[in-house]
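>>> Sequence first, predicted model second:
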Amino acid sequence: MGSIRTLIVDDEPLARRGLQLHLQRHADIEIVGEAGSGRQALQAIAELRPQLMFLDVQMPGMDGFALFRALPATQIPLTVFVTAFDQYALAAFAASALDYLLKPVDDRRLDEAVERARVRLAAHKAEDHYERLLKLIATLPDVNRAQLDALMLDEDARTGGKLSIRDGQRLLRIELDAIRWIDAAGDYMCIHTDGETHVLRGTMQDLERRLDPRRFARVHRSSIVNLERVKALRPHHNGECFLSLDSGHELKLSRSYRDKVTLINGRLVAAA
């Protein structure tokens, strides 16, 4: 395995510098960038495509958890939390991260985290990492989410202007025009809208069946995109493409789904 593209995210410059110095002992760690805020990290992840991220949980503005909610699941790197939280607070997300480090960072624990990243990347087991992170997002107190026992309603959203899902005893009606994209890992889905992320349990097949295929297209086994929100298509050398959304996010258009969409007059539409 070659070098591991790594991003450091922390609002404290000294903390970023200290972690960078610690990581220099690992020849296969290639630090491709740093970010001092969640917003900067969002842009850096889209541009740099890191495989591994050391992430400070507590940051002003967009914190580490808000960053997860704003990212397409397939863009989330393997993540090591770096935090000053005590052990009890860590219990809420320790099982969801690749690893976590307490500040001040201990070299032995850092070495363990790097080795876990090596093993995970060598085994190509990123998908289960996404699923654990989606489960983590579902437990966060400030997420507009459907509970784990929630089911999507049977009504069809193909002919209406809203998608209905049930959140416990509440009925949520989501404007279809506001949906940017939907991604999933395992039994969990994130519906990303202009202002919120709704996390619920269900399958992509069920949700795809309820959406108008002329407006929403499956572009990856774990992603559905609102075609109206796609502004550009960027080819990649390996035969895949990336879709640029009006929000600035990018989604992968995998080779196996390329025949489901086509570019007409600069606009992405569902293939006939």
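Here it is on my side, so go on.
>>> all contacts plus neighbour counts: C-alpha atoms, from now on.
Will do.
>>> contacting residues for Asp10?
Asp10 sits next to 16, 34-37, 55-56, 59 when contact means CA atoms under 8 Å, 6 or more residues apart in numbering.
>>> farthest pair in the residues you listed?
Glu34 and Met59 (14.1 Å; CA to CA).
>>> follow-up on the earlier one: in TSV, list the contacts of Asp10 along with distance to Gln169, secondary structure and neighbour count.
Formatted as TSV, these follow (distance: CA to CA, whole Å; DSSP: H, G, I helix; E, B strand; the rest coil; neighbours: other CA atoms under 10 Å):
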residue	distance to Gln169	secondary structure	neighbour count
Arg16	44	helix	21
Glu34	43	strand	21
Ala35	40	strand	21
Gly36	40	coil	17
Ser37	36	coil	22
Leu55	35	strand	28
Asp56	35	strand	28
Met59	34	coil	18
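>>> Any chance of CSV for these, columns distance to Leu253?
Putting the contacts of Asp10 into CSV (distance: CA to CA, whole Å) gives the following:
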residue, distance to Leu253
Arg16, 33
Glu34, 27
Ala35, 27
Gly36, 30
Ser37, 28
Leu55, 27
Asp56, 30
Met59, 32
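>>> Looking at the residues you listed, which one is closest to Gln75?
Using CA to CA, the contacts of Asp10 come closest to Gln75 at Leu55, 14.6 Å.
>>> Find the residue at the geometric middle of the chain.
Relative to the mean C-alpha position of the chain, the nearest C-alpha, by CA atoms, centre = their mean, is the one of Ala73, at 2.8 Å.
>>> Touching, that residue and Ala184? I think so.
Yes: using CA atoms under 8 Å, Ala73 is in contact with Ala184, at 7.0 Å.
>>> Which parts of the stretch 1-150 of the chain are helices?
13-23, 38-48, 64-70, 87-90, 107-122, 127-139 (DSSP state H, counting those that start in this stretch).
>>> Please identify the buried residues of the shortest one?
Within helix 87-90, the residues scored as buried using 16 or more other CA atoms under 10 Å are Leu90.
>>> Mind giving me the packing neighbours of it?
Here helix 87-90 touches no other helix or strand, going by 3 or more CA pairs under 8 Å, 6 or more residues apart in numbering; DSSP states H and E.
>>> How about the second one?
Using 3+ CA pairs under 8 Å, 6+ apart as the contact definition, the elements that helix 38-48 packs against are strand 4-9, strand 29-35, helix 64-70.
>>> Out of those, which one sits most buried?
Greatest average neighbour count among the helices and strands packed on helix 38-48 goes to strand 4-9 (a mean of 24), per mean count of other CA atoms under 10 Å.
>>> what about it, distance to the chain center?
Between the centre of strand 4-9 and the centre of its host chain there is 16 Å, according to CA atoms, centre = their mean, to the nearest Å.
>>> Alongside the first one, take a look at this:
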Amino acid sequence: MSHHIPRALIAEDEPILAAALAHALQRLWPELDIVATCPNGVEALRQGLALQPDILFLDIKMPGKTGLEAAEELAEQWPDGVPFPHIVFVTAYDEYALAAFEHAAADYVLKPVNDARLGKTVERLQQRLRDSSNATTTASPAASTTTAPLATTETTASASDDNLARLLSQLQAMLPPAPRLQMIRAAVGNSVRMIALADVVYFEALDKYINVVCQDSEALIRTSLKELLPQLDPQQFWQIHRGTIVNASAIATAVRDEAGKLSLTLRQHPAQLRVSPLYAHLFRQM
């Protein structure tokens, strides 16, 4: 039986850079099969789910969806039992990315792509793929014995989810802090309702609006969760899903169903809120 040919997807909105990365990878790793080149994050999500490659090269800054958002949504929608791809973020900034990648699941390459740096990434990826195939089939020994400096090898979906969640929160933390909100101003009919943050049970994304859910009422505000989140106290308001932020003090229990999916029950509200695998680490036992 032949060994599995590694498959990669590249997401990069600048065609010249996408081509340069593909050519460099072909030089440094001739047996790598580049199954798709996507011009944006939306396409990366669609093709990633359809093709289920072993490796994703994601440009951090892309129109429509950033590489981080694409990674987050892929992790949420990834089919159970299929190993999650190894991620390499492609970034034009040095300082912004480097600290976050030190202990994370993902690697990074800087633009413009440089063979020496990409060569190290290729070695690391080859080692990770060998490690994960050894974990599943211990019968086949690793083809090569060269080792790359690598802190952790993820062999389970939960380990890579944890690492990806940590990476996303590290990158979030590096963005400049937004001023904290004290009150929510929501239009109700032709008046403006002032809602104290302590009264909010959870925020739910609805198209171009957010539904602000309180114990006995709801109101719409015209913004996105991405814009709202940095203005909230992270100790008090937790993102638990791409479309949901919950007031931590409103949570009664976190329940896991037979399929291992987590959902929350609330103290004074009948809603049950689903927790994405990326945020499940928030509800581990203390």
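Alright, I've got the coordinates. Just so it is clear, the model here is predicted, and its values are computed rather than measured.
>>> Distance to Thr197 of the first structure added to the helices and strands packed on helix 38-48 of the first structure, as a markdown table?
Putting those into a markdown table (distance: least, CA to CA, whole Å) gives the following:
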| stretch | distance to Thr197 of the first structure |
| --- | --- |
| strand 4-9 | 22 |
| strand 29-35 | 23 |
| helix 64-70 | 6 |
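>>> what's the closest of these to Phe93 of the first structure?
Among these, helix 64-70 comes nearest to Phe93 of the first structure, with 10.3 Å by CA to CA.
>>> so how much does that closest one differ from the second structure once superposed?
Aligned to the second structure and superposed, helix 64-70 of the first structure gives a mean residue distance of 1.8 Å (mean CA distance after the TM-score superposition for the first structure).
>>> so where is that helix in the second structure?
Under TM-score structural alignment, helix 64-70 of the first structure corresponds to residues 67-73 of the second structure.
>>> Show me which of the contacts of Asp10 of the first structure is closest to Ala95 of the first structure.
Ranked by distance to Ala95 of the first structure (CA to CA), the contacts of Asp10 of the first structure are led by Leu55 at 15.5 Å.
>>> Would you check that the closest one makes contact with Val82?
Yes: the pair Leu55 of the first structure / Val82 is scored as a contact, 5.6 Å apart, by CA under 8 Å.
>>> For the residue nearest to the centre of the first structure, give me its contacts.
130, 134, 183-185.
>>> just Arg193 of the second structure next, same as before
By CA under 8 Å, 6+ apart, the contact set of Arg193 of the second structure is 185-187.
>>> Give me the buried entries from those.
Buried subset of these (neighbour count, 16+ other CA under 10 Å): Ala186.
>>> if you look at the contacts of Arg193 of the second structure, which of them are in strands?
Counting by DSSP state E, the part of the contacts of Arg193 of the second structure found in strands is 185-187.
>>> Let me have the residues you listed in CSV, extended by distance to Ala104 of the second structure.
CSV is the format used below for these (distance: CA to CA, whole Å):
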residue, distance to Ala104 of the second structure
Arg185, 38
Ala186, 39
Ala187, 41
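>>> thinking again about what came up before, tell me which of the contacts of Ala73 of the first structure is nearest to Val219 of the first structure?
Distance to Val219 of the first structure, by CA to CA, is smallest for Asp183 among those, at 10.2 Å.
>>> Surely that closest one forms part of a helix?
No: using DSSP: H, G, I helix; E, B strand; the rest coil, the secondary structure at Asp183 of the first structure is strand, not a helix.
>>> Quick check: it vs Val225 of the first structure, distance?
Asp183 of the first structure is 9 Å from Val225 of the first structure, where distance means CA to CA, to the nearest Å.
>>> how about the helices of the stretch 151-272 of the first structure, start to end?
Counting by DSSP H, counting those that start in this stretch, the helices of the stretch 151-272 of the first structure are 204-210.
>>> just to revisit the earlier point, any common contacting residues for Ala73 and Ala184 of the first structure?
Joint contacts of Ala73 of the first structure and Ala184 (CA under 8 Å, 6+ apart) do not exist.
>>> thinking Met1 of the first structure is in contact with His124, fair?
No: judged on CA under 8 Å, Met1 of the first structure makes no contact with His124 at a distance of 11.1 Å.
>>> who's more crowded, the two?
His124 (10 against 7; other CA atoms under 10 Å).
>>> before we move on, the earlier item: any idea which of the contacts of Ala73 of the first structure is closest to Arg109 of the first structure?
Of all the contacts of Ala73 of the first structure, Arg109 of the first structure sits closest to Tyr130, with 22.7 Å by CA to CA.
>>> roughly how far apart are the corresponding residue of the second structure for the closest one and Val35 of the second structure?
Correspondence of Tyr130 of the first structure to the second structure, assessed by TM-score structural alignment: Asp161. Distance, Asp161 of the second structure to Val35 of the second structure, using CA to CA: 23 Å.
>>> One more: Asp94 of the second structure?
28 Å.
>>> same check, this time on Glu73 of the second structure
From Glu73 of the second structure to Val35 of the second structure the distance is 20 Å (CA to CA).
>>> Ok, Val201 of the second structure next?
44 Å.
>>> next one: Val122 of the second structure
The gap separating Val122 of the second structure from Val35 of the second structure is 17 Å, by CA to CA.
>>> Repeat that for Ala173 of the second structure.
33 Å.
>>> How about Ala18 of the second structure?
Distance of Ala18 of the second structure to Val35 of the second structure, given as CA to CA: 13 Å.
>>> Same check on Leu228 of the second structure?
Applying CA to CA, the value for Leu228 of the second structure to Val35 of the second structure is 36 Å.
>>> what residue of the second structure takes the place of Leu101 of the first structure?
Aligned against the second structure by TM-score structural alignment, Leu101 of the first structure finds its counterpart in Val109.
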